[in-house]
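Asks: no sequence for this one, just the structure:
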């Protein structure tokens, strides 16, 4: 069975909430991707400056290291917006499942706006949506209805893990 999952997507889609719930359910390690960003990335995003591909490299490597460094399995919350980002993680981790909770822009904006203490401003949502590349058919990925209850999303991901 696959021992690594990345809950991916743009800000506000519920990555951290879902990844944490899934990790608890499976008894695996939870990796908060936001904590894998170097300080320079956090400063850029706080200032409303989108990250480019170069700025994301260390972040993505840090996420992959955290996933491979856990015993027994790990679930990370990580944007992984582009195929090349997912490929980088996949190259370092190996067998991995990506799960994307998908929501409307209005739902995302509402959720991001309800997080006043988070470094990611609502103003970066459009750049994240423009950057998002939905997983291709040849990727091991599951697109979920992000409006479903978290427990139902956890159940769907667990079923996909056991189906592999």
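Replies: In hand now; what should we look at? Because the structure is predicted, anything quoted here is derived from the model rather than measured. Residues are numbered from 1 along each chain as shown.
Asks: hey, let's count contacts and neighbours off CA atoms from now on
Replies: Fine.
Asks: which helix is the longest one in the chain?
Replies: Ranked by residue count, the top helix of the chain under DSSP state H comes out as helix 53-68.
Asks: Show me what that helix is packed against.
Replies: Where contact means 3 or more C-alpha pairs under 8 Å, 6 or more residues apart in numbering; DSSP states H and E, helix 53-68 is packed against strand 29-32, strand 74-77, helix 83-93.
Asks: at 10 Å what do you get?
Replies: strand 4-7, strand 29-32, helix 39-46, strand 74-77, helix 83-93 (3 or more C-alpha pairs under 10 Å, 6 or more residues apart in numbering; DSSP states H and E).
Asks: C-terminal to the first one, what's the next element?
Replies: As assigned by DSSP states H and E, the chain's next helix or strand after strand 4-7 is helix 15-26.
Asks: contacts for that following helix?
Replies: Contact with helix 15-26 is made by 3-9, 14, 27-34, 72-79, 99-101, 146, 149-151, 153-155, 157-158, as judged by C-alpha atoms under 10 Å, 6 or more residues apart in numbering.
Asks: what does stretch 106-124 give?
Replies: So stretch 106-124 is contacted by 10-14, 34, 42-51, 102-103, 105, 125-126, 146-147 (C-alpha under 10 Å, 6+ apart).
Asks: got another, please set it beside the one above:
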């Protein structure tokens, strides 16, 4: 069992675990929050029903669809800025991350990165999720890697869940 690391209110990190669908955002986000002793939120829970229905029908969301979703996540981040927290969110485009960072400037982005083939294989094995595997190409097309001026780090996902969680934890600023 992993050792729980508790942080004080002043040092608790505010983390956005980002990446394309199937990269492990929920799994790594939940584990990271548990290890850090901070609350966790799943960005999928912030989608309005119209967005979920659109994705379930195989239609990619457009930027206008994402505005209320991103604002809800930004509000959650801002609310947890002093206590810390981890939220999983695709945050594929720089403009999305900028919107989140505007709401919570201390947010740190951990990009779970892997190859299209690896993630497509993971999605093929996933059951009961509204995001169909056929939309993965649109996610990779939209993905803008973290810029050098953004607060964040890229973490490879080829290892085990434990290894990826450790890499994500170690990537956080001290």
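Replies: Good, I have the coordinates. Model, not experiment: these values are computed from the prediction.
Asks: Any idea what the TM-score is?
Replies: The TM-score (TM-score structural alignment, normalised by the length of structure 1) is 0.93; 163 aligned residues with a C-alpha RMSD of 1.4 Å.
Asks: buried subset of the contacts of helix 15-26 of structure 1?
Replies: By neighbour count, with 16 or more other C-alpha atoms under 10 Å, the contacts of helix 15-26 of structure 1 hold 3-9, 14, 28-34, 73-79, 99-101, 146, 150, 153-154, 157 as buried.
Asks: For PyMOL, what selects the buried ones among the contacts of stretch 106-124 of structure 1?
Replies: The PyMOL selection below is limited to those of these classed as buried (16+ other C-alpha under 10 Å):
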select buried, resi 10+11+12+13+14+34+42+45+48+49+50+51+102+103+125+146
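Asks: picking that back up, same list (the helices and strands packed on helix 53-68 of structure 1) but as a markdown table, adding distance to residue 60 of structure 1.
Replies: Shown next, in a markdown table, are the helices and strands packed on helix 53-68 of structure 1 (distance: least, C-alpha to C-alpha, whole Å):
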| stretch | distance to residue 60 of structure 1 |
| --- | --- |
| strand 4-7 | 11 |
| strand 29-32 | 12 |
| helix 39-46 | 12 |
| strand 74-77 | 11 |
| helix 83-93 | 7 |
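Asks: I'd say residue 1 of structure 1 and residue 159 touch.
Replies: No: using C-alpha atoms under 10 Å, residue 1 of structure 1 makes no contact with residue 159, being 11.1 Å away.
Asks: Not counting sequence-adjacent ones, nearest residue to the residue mapped onto residue 150 of structure 1 from structure 2?
Replies: Using TM-score structural alignment, the partner of residue 150 of structure 1 in structure 2 is residue 161. Leaving out its chain neighbours, the residue that sits closest to residue 161 of structure 2 by C-alpha to C-alpha, 6 or more residues apart in numbering is residue 28, at 6.9 Å.
Asks: And the counterpart of the one you found in structure 1, how far from residue 52 of structure 1?
Replies: Residue 28 of structure 2 maps onto residue 18 in structure 1 when the alignment is built from TM-score structural alignment. If you measure residue 18 of structure 1 against residue 52 of structure 1 using C-alpha to C-alpha, to the nearest Å, the figure is 26 Å.
Asks: and what of residue 114 of structure 1?
Replies: On the measure of C-alpha to C-alpha, residue 114 of structure 1 and residue 52 of structure 1 end up 25 Å apart.
Asks: I'd assumed residue 111 of structure 2 was in a helix, is it?
Replies: No: Residue 111 of structure 2 is assigned strand when assessed by DSSP: H, G, I helix; E, B strand; the rest coil, not a helix.
Asks: Could you double-check that it lies in contact with residue 146?
Replies: Yes: proximity of residue 111 of structure 2 to residue 146 meets the contact threshold set by C-alpha under 10 Å, at 7.6 Å.
Asks: shared neighbours, those two?
Replies: Contacts common to residue 111 of structure 2 and residue 146, judged by C-alpha under 10 Å, 6+ apart, are 91, 92, 152, 153, 154.
Asks: so which strand or helix has the fourth one?
Replies: This points to residue 153 of structure 2. Using DSSP H and E, residue 153 of structure 2 sits in strand 152-156.
Asks: what's the helix or strand immediately after that strand in the chain packed up against?
Replies: Note on strand 152-156 of structure 2: by DSSP H and E, the next helix or strand toward the C-terminus is helix 161-171. Judged by 3+ C-alpha pairs under 10 Å, 6+ apart, the packing partners of helix 161-171 of structure 2 are strand 14-18, helix 25-36, strand 108-113, strand 152-156.
Asks: And the contacts of the last one?
Replies: In this case it means strand 152-156 of structure 2. Residues contacting strand 152-156 of structure 2 (C-alpha under 10 Å, 6+ apart): 15-19, 23, 107-115, 145-147, 163-173.
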